[in-house]
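Visitor: Attaching a predicted model along with its sequence, questions to come.
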Amino acid sequence: MLYVNQSQTNITAGPQYQGLLEILVFSMMSIVPCCVFLFINITMLFTLRSKAVFRETSRFILLSNLLFADTVQMAMSQILYLMAILRVRLTYPVCGVLAMLADLTNEISPLTLVVMSLERYVAVCFPLRHTTIITMRNTAVAIFVVWAFGSLNILTRVILLLDFPFEDLESLQMKEFCAKVNILLGQMSVLYDKGYTYFLFVSAGVAIICSYIGVMIAARSASTDKASAQKARNTLLLHLLQLVLSLSSTIQNPLLTAFSKVLDRETLVRIQLYLYVFIIIFPRCLSSLIYGIRDRTIRLVFVKHLCCQWRRSRFQ
């Protein structure tokens, strides 16, 4: 996947920031929203562990898995972004570990969204069999399969990297900033990355759209709970929006490359920062906002914990 690490390519490698003040400004403009969204996500994770009903309900377990992956991805993206701003260069092995971890957590989001969409489809279309199909055991198996599938992709990337002639490099020290595109050494790695990205998002999109169509068809049935079907449709649309926002991160680098030909450096850096916050960081917090505000089961507990932690942090 081509996520925030793309923003640390030739576009950010070229400009040399003028002075400590400029570095501090751009760092704070990304750190502040990232810290706010991390605070919200961590509060939601704490909320989902605070009551037994959340720990024993499949859709909340899946939400916890999604939030965990998004939170780790957000933190890793911010670390790599700050390294680029501070012009920190790593060795290929260290950068590879960081980039692969960020890539793994980035893949978990669309895969988990697919499982969550299928769970909503079963809840609406097969309400009488929902409790027998969506069990704690099946949910655990689904989460294991999601992480195993993502790990298999990472393993494949590592195997492809082993074919690269590292002995031809002058040094293992990277000349560019740590970014996924800078460790795709070899044409096979590049082709595999593009193919896997297209396959993942197309498959996830088809699964969510089919679930939405199934829910719409079921909603016309007289035996279906209209309110439940309407809520499920809205949730699936939001899942599709999350998937589109995740996919939009893959076109961030081509957009910046095109803008760099017609815009000055200062405007380009500002656009890059806005894209990073709204395309990379904000979608990672969207799940907390969707379930924390829309779901009545969790809304009161989430708001209570959010307010209490906010007051505690201000007091400290």
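Guide: That came in fine, so what should we check first? Please read all numbers here as calculations on a predicted model, not as lab measurements.

Visitor: rest of the way, CA atoms for contacts and neighbours
Guide: Will do.

Visitor: buried residues in the strand or helix carrying Ile154?
Guide: Ile154 is located in helix 136-162, with elements delineated by DSSP states H and E. Across helix 136-162, burial judged by 16 or more other CA atoms under 10 Å covers 136, 139, 142-143, 146-147, 149-151, 153-154, 157, 160-161.

Visitor: Out of the residues you listed, which comes closest to Asn10?
Guide: Set against Asn10, the nearest of the buried residues of helix 136-162 by CA to CA is Leu161 (21.4 Å).

Visitor: Would you mind listing the residues in contact with the closest one?
Guide: Leu161 makes contact with 184-186, 189 under the criterion CA atoms under 8 Å, 6 or more residues apart in numbering.

Visitor: From these, which land in helices?
Guide: Assignment to helices by DSSP state H places the following of the contacts of Leu161 there: Ser189.

Visitor: Dump the contacts of Leu161 into CSV; add neighbour count and distance to Ile271 as well.
Guide: As requested, the contacts of Leu161 are exported to CSV (neighbours: other CA atoms under 10 Å; distance: CA to CA, whole Å):
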residue, neighbour count, distance to Ile271
Leu184, 19, 25
Leu185, 17, 28
Gly186, 13, 30
Ser189, 21, 29
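
Visitor: A further structure is provided below for comparison with the first:
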Amino acid sequence: MLNLTEQPANATSHKSLSVVIKVCLVIPFFCVFLCCIAVMLHIFASHRQFLDTSRYILFAYMLVNDALQLLTSVLLFLLVMGQVKFAIAYCVPLMFISTATFQNTPLILATMSLERYVAIVYPLQCPASWRPDRIWIIILSLWCFSCVFPIIDYSIGKPDMAVDALVSPQLCKTEVINSSPNQSLLRAAVYVLCFTVVAVLILFTYVRILLETRKLRQDRVSVCRAMHTVLLHGVQLLLCMLAYTLPITETLVLHADWQQEDIAFFNYFCFVLIPRFLSPLIYGFRDQKLRGYIGKGLLRCSKKVEPWS
């Protein structure tokens, strides 16, 4: 009888420790990310010259999008970890924003790659849609396209008929809203399609940029900067597209006899949280102009902090 009572207690203690470790891993990353986002957005708001360049406008849009994505995803993560239950009607908006912004990030990075391609190949004849005063049209198109998949996903979903969407408390998870195998297959197909389209787009733009930079051998500085931009955009997009491998990683990790919640956390931390944390840092701190303003801002903040008496 003693062994029977000790086993559930040990299991509960192990689960509680696992929850604490997961939360302690996610929260510091999230707080540092928000601080970096706040500093960069403050720079954009304080120095209007950045908003006269399409590249910086797209980067600012990426910062806002990733901030929304992580705000909603971390909130959903904490709600699940705390076993907080509420009506599905309040869960769907959070899931919708999280899914739409998740889909939007690689599209933004691919658009930023296209913007570099246009700037290098057509430096004197930039198309009207890529000018700073018209770039909002592309941004709006990206956002609308990103909302298409969650709208379709939640529209054709078939939640449990015994659950009242306005009253019955449930954990806010995708499986609760729609656990149909057909929906999982559709989700995997969308991931593969997006991965393929973005990869082909990257390959096309990068090859064209590399071919164009070879014609500029007389300007070694411009060639080096273009090569570095191409390389760093490739790293950013590679990090972001790792999130599309979630169905594959779930299948592979299942063979390691992990718990389902541990698999979900591993995928979230490695393929959603870290790439979106590194992507703006790689782009922001690499940029010479932004790096200078960030350094000045941090120095100004450190001077305002008074030492303890």
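Guide: Structure's in. What do you need? Fair warning: this is a prediction, and the values are worked out from it, not measured in the lab.

Visitor: Find out how far the helix holding Ile154 of the first structure is from the centre of the chain, if you would.
Guide: Mean-position distance between helix 136-162 of the first structure and its chain equals 16 Å (CA atoms, centre = their mean, to the nearest Å).

Visitor: same question, stretch 107-123 of the second structure
Guide: A distance of 20 Å separates the centroid of the chain from that of stretch 107-123 of the second structure, by CA atoms, centre = their mean.

Visitor: so where is that stretch in the first structure?
Guide: Using TM-score structural alignment, stretch 107-123 of the second structure lines up with residues 111-127 of the first structure.

Visitor: would you say Ala256 of the second structure is within a helix?
Guide: No - per DSSP: H, G, I helix; E, B strand; the rest coil, Ala256 of the second structure lies outside any helix segment and is coil.

Visitor: show me the contacts for it.
Guide: Per CA under 8 Å, 6+ apart, neighbours of Ala256 of the second structure: none.

Visitor: Tell me the spacing between it and Val74 of the second structure.
Guide: 26 Å (CA to CA, to the nearest Å).

Visitor: Next, the buried residues of stretch 26-43 of the first structure.
Guide: Buried residues in stretch 26-43 of the first structure, counted by 16+ other CA under 10 Å: 26-27, 30-31, 34, 37-43.

Visitor: again with stretch 201-217 of the second structure
Guide: Within stretch 201-217 of the second structure, judged by 16+ other CA under 10 Å, the buried ones are 202, 205-206, 209, 212-213.

Visitor: Tell me which residues are up against that stretch.
Guide: Contacts of stretch 201-217 of the second structure (CA under 8 Å, 6+ apart): 110, 113-114, 117, 120-121, 222-223, 226-227, 230, 234.

Visitor: All the helices of the first structure, in order from the start?
Guide: Using DSSP H, helices in the first structure cover 10-13, 19-48, 52-55, 58-85, 92-125, 130-133, 136-162, 187-219, 226-248, 252-259, 265-275, 282-294, 296-315.

Visitor: So for Cys178 of the first structure, which of those sits nearest?
Guide: Smallest distance to Cys178 of the first structure across those (CA to CA): 5.6 Å, for helix 92-125.

Visitor: Check which residues of that closest one are buried.
Guide: Of the residues in helix 92-125 of the first structure, those buried by neighbour count under the rule 16+ other CA under 10 Å are 92, 95-96, 98-125.
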